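# The following block contains a protein sequence and its predicted model.
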Amino acid sequence: MATTSTTTPAISQRPELAQLPTMPASVAPTLPAQDTLAQKPVVPTPAPDSTQTKKTERPRLAHRLVIGVLVAPSFSAVRRLETARFGNDLGLTLEYRLTSRLRVRTSIIRSVKQYGAASSDYTIPASWPWRQGDYEVNANCRMTEIPLNLRFDVVSRPKYTVFASVGLSSLLMRYECYDYDYQVNGQPRTAVAEVYKGKNHAFGLLNLSGGVERPLGSRWSLQAEPFLQLPLGGVGAGKVRLTSGGAAFSVKYGLLR
């Protein structure tokens, strides 16, 4: 019985494979080792941010001492609005910065206060030989005002500052003129009384104010400041309860950084 054998043909029996040369292992190309650092993605360095550079810059120091010139149209009244008359203030100001937001301020101001008053709101000095009764007074007083205030900067920006201020004012009375309008037997009469260098009033007014300051360059600035002054006692020869208000406008110059 014949045995059938299955024989796998040798490679040599395929002429196209037999003709391929065999490369020795010694001369086989060697691939370089992979560089693990080269496989990491390269992150580009970001350009410097100009806004961040500005934030890290050292802030410019504010002036510690500030001088200025002040002018203020104002009005004064005794108890009632219908007694109000217009006056004016003119003076020199001085400020010293205690902190970045807090300043102490003072001034020397030539103040003209005019007002009206009824006899019920006016006390005639005992030394004046004056007729008692109903009368109206129109006053024109010139005085030197010396305020002492604290200012707090509520909002501070490069182009403007919003502030509030509170303090007290002393009044040095220089000249007082009073016109008294009264009647005798139904006939109107007017008398005039003058006082030179009368009584001074230490811390006789309470000052309340707020305003806006705007810089003009590195040293100069402009300031607008509405204000109200409330009486803490009697003022002038008639010891009136004098209320004043208005708006102060200042030009200021900074010193001492």
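Right, received. Where do you want to start?
# CA only for contacts and neighbour counts going forward, please
Noted.
# correct me, but residue 232 touches residue 204?
Yes. At 5.2 Å, residue 232 counts as touching residue 204 under the criterion of Cα atoms under 8 Å.
# Can you tell me the closest non-neighbouring residue to residue 167?
residue 149 (4.0 Å; Cα to Cα, 6 or more residues apart in numbering).
# doesn't that neighbour fall inside a strand?
Yes. When classified by DSSP: H, G, I helix; E, B strand; the rest coil, residue 149 is found to be part of a strand.
# what about the strands in the protein?
Along the chain, the stretches classed as strands by DSSP state E are 65-78, 85-97, 102-118, 136-156, 161-184, 187-196, 201-216, 220-231, 242-255.
# ok, and here's another one to check against it:
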Amino acid sequence: MNEKLFNLNQGEEGLDDLFRNAADAEQPAAPAHAWLKMNLLLDEEEQKRRRGFAWWWLPLLLFMAGHRHFVPQPGPLEVEKTKSFSRQLLPHESSGKESSPKEAAHTAATGTQQSADQKRDASFIQLEKQHLNATPSRKFVSEISTPEVSVKKELNQPILEMSPESALTKEESMTLVVSNELEDKALYPALPKKQQLSIPVSVSNTDPAIPGQTIVSTPKKQPVTYRFYVYGGGGLDRGFVSGNHESELKPAYGAGLGLELNKRWAMQVGFTQTRKLYEAPGNAYTPKAGSYYDNPNFVIQEVYADCAILEIPISVRYNFLPNQQHQVFGMLSMQNAIMQRESYDYYYTRFGQPAKGYYTYRTKALELFSGIGLSVGYEYRISDRLHVQAAPYFNIPTKGIGEGSVKLRSAGLFAGLRYSFWKKK
């Protein structure tokens, strides 16, 4: 490339000459679409400026509207009272010259009328105060003055105290009543209609401390009653026979369903799984007819038993404290038993010689009405549905059960939860 094109300091023409020649040279005319685009940009800028000016007035209008709405404005009654008080404070203007009898009479009549107006305004204020106090036993003397009374006051004549009825004529009394009603309406805005409020209070309907007030007493909340309930829990059980014989405590658990007849009475049926380990004398065990130990040459001396029994009690329950947080109840039960497994260790004599035997029976036999159960317990109400309870019990046998027809007693403690459902209508 030619280096002379890029060296501006060489040649006859310098840098200034190059700029001057370029400025003097004629340039091509701008196309029409460029001018159109320029006009559109200028119009858009003008519209933005106008919109900004319009939005500037909006906060000012909002401020003026809020000031008009929230700042209290003086009412017509306040303006009238202000004019009245300013009229009372104006001094009496006199020219200092001696007035004629006509002017003196006119001045006296005008002053008497102003005095009467002032007295009437004062009486309105006094009646308004008495109306606000609203004491049942108030007694007052009217200070409302007529023109005759004002003249008597100026002449220093004795004036008798009069009641409002005697001091005012019928027309003036009506005017006074209407004025008081208008002032009350102006002073006190219209209140909404009286609403019936149910406010829980602890006073009676004939409380003299609140005259003229209707008291709505809150009724005491009654607990909800239910038709059915379920219960479940566990405890400890001990089976034994009469006499001084060994036995052991074993865990027991169970559940059931109950029906509430009323607030005090209920019926329930359930099951209890128990295991009974006990020692029985030979005369308490009676072998079944035709069994191995049903032999006159065999004499049972002692039996050690380990039995798994499913008990099915049918109970009647009585509540001593119905609808209370703390409940005491009693139950009477009819016991039924299913002998699931019976294991016995026999100590006996065979033809006069000591012997020992062991046998397990799994008969699954059902023993109906095998005993009577008695129980007295305590129950605490957690909610209308849920209760926690605990009750000791004692079962008395009515007949023998199992392979040896043993009259087995039992005692223990059962604790658990009771849940009610199905509301009574």
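It's in. This one's a predicted model, so the numbers in the text were calculated from it and none came from an experiment.
# Please state their TM-score.
Once superposed, chain against chain, the TM-score is 0.76 (TM-score structural alignment, normalised by the length of the first structure); 224 aligned residues with a Cα RMSD of 3.0 Å.
# the more surrounded of residue 232 and residue 204 of the first structure?
residue 204 (20 against 16; other Cα atoms under 10 Å).
# ok, the counterpart of the more buried one in the second structure to residue 338 of the second structure distance?
Mapped onto the second structure by TM-score structural alignment, residue 204 of the first structure lines up with residue 370. Distance, residue 370 of the second structure to residue 338 of the second structure, by Cα to Cα, to the nearest Å: 10 Å.
# and residue 120 of the first structure, how many neighbours?
The number of residues near residue 120 of the first structure, taken as other Cα under 10 Å, comes to 11.
# same deal with the one 4 residues further on?
Using other Cα under 10 Å, residue 124 of the first structure has 14 other residues around it.
# list the contacts for the aligned residue in the second structure for it?
Alignment note (TM-score structural alignment): residue 124 of the first structure maps to residue 287 of the second structure. Neighbour list for residue 287 of the second structure: 293-294, 403-405 [criterion: Cα atoms under 8 Å, 6 or more residues apart in numbering].
# Columns neighbour count and distance to residue 119 of the second structure on top of these, output as CSV?
Listed next are these as CSV, based on neighbours: other Cα atoms under 10 Å; distance: Cα to Cα, whole Å:
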residue, neighbour count, distance to residue 119 of the second structure
293, 17, 127
294, 14, 128
403, 20, 117
404, 15, 117
405, 14, 115
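# of the residues you listed, closest to residue 355 of the second structure?
When the contacts of residue 287 of the second structure are ranked by distance to residue 355 of the second structure (Cα to Cα), residue 293 comes first, at 11.9 Å.
# Nearest residue to the closest one in space, please, no chain neighbours.
Counting by Cα to Cα, 6+ apart, the residue nearest residue 293 of the second structure is residue 287, at 6.0 Å.
# Please apply the same query to residue 86 of the first structure.
Closest residue to residue 86 of the first structure apart from its sequence neighbours, by Cα to Cα, 6+ apart: residue 75 at 4.2 Å.
# That neighbour matches what in the second structure?
Under TM-score structural alignment, residue 75 of the first structure pairs with residue 238 in the second structure.
# Please report the distance of that match from residue 309 of the second structure.
Relative to residue 309 of the second structure, and taking Cα to Cα, residue 238 of the second structure is found at 12 Å.
# what do the two both touch?
Common neighbours of residue 238 of the second structure and residue 309 (Cα under 8 Å, 6+ apart) are residue 276.
# Surely residue 298 of the second structure touches residue 349?
Yes. Using Cα under 8 Å, residue 298 of the second structure is in contact with residue 349, at 5.7 Å.
# Run a quick neighbour tally on whatever residue of the second structure lines up with residue 108 of the first structure.
Alignment note (TM-score structural alignment): residue 108 of the first structure maps to residue 271 of the second structure. As a burial measure, residue 271 of the second structure scores 19 neighbours (other Cα under 10 Å).
# OK, contacts around residue 271 of the second structure?
254-256, 310-313.
# Max pairwise distance over those: which two?
Maximum distance among the contacts of residue 271 of the second structure (Cα to Cα): 13.1 Å, for 256 and 310.
# okay, these two: which has more neighbours?
More neighbours surround residue 310 than the other of residue 256 of the second structure and residue 310, with 21 against 18 (other Cα under 10 Å).
# Quick one: residues contacting that one.
Contacts of residue 310 of the second structure by Cα under 8 Å, 6+ apart are 271-274, 337-340.
# any idea how far it lies from residue 254 of the second structure?
Distance from residue 310 of the second structure to residue 254 of the second structure, counting by Cα to Cα: 9 Å.
# Find residues that contact each of those two.
With Cα under 8 Å, 6+ apart, residue 310 of the second structure and residue 254 have common neighbours 271-273.
# Identify the spatial nearest neighbour of the aligned partner of residue 339 of the second structure in the first structure, chain neighbours not counted.
In the first structure, the residue matched to residue 339 of the second structure (TM-score structural alignment) is residue 173. Sequence neighbours aside, residue 143 is the residue nearest to residue 173 of the first structure in space, at 4.5 Å (criterion: Cα to Cα, 6+ apart).
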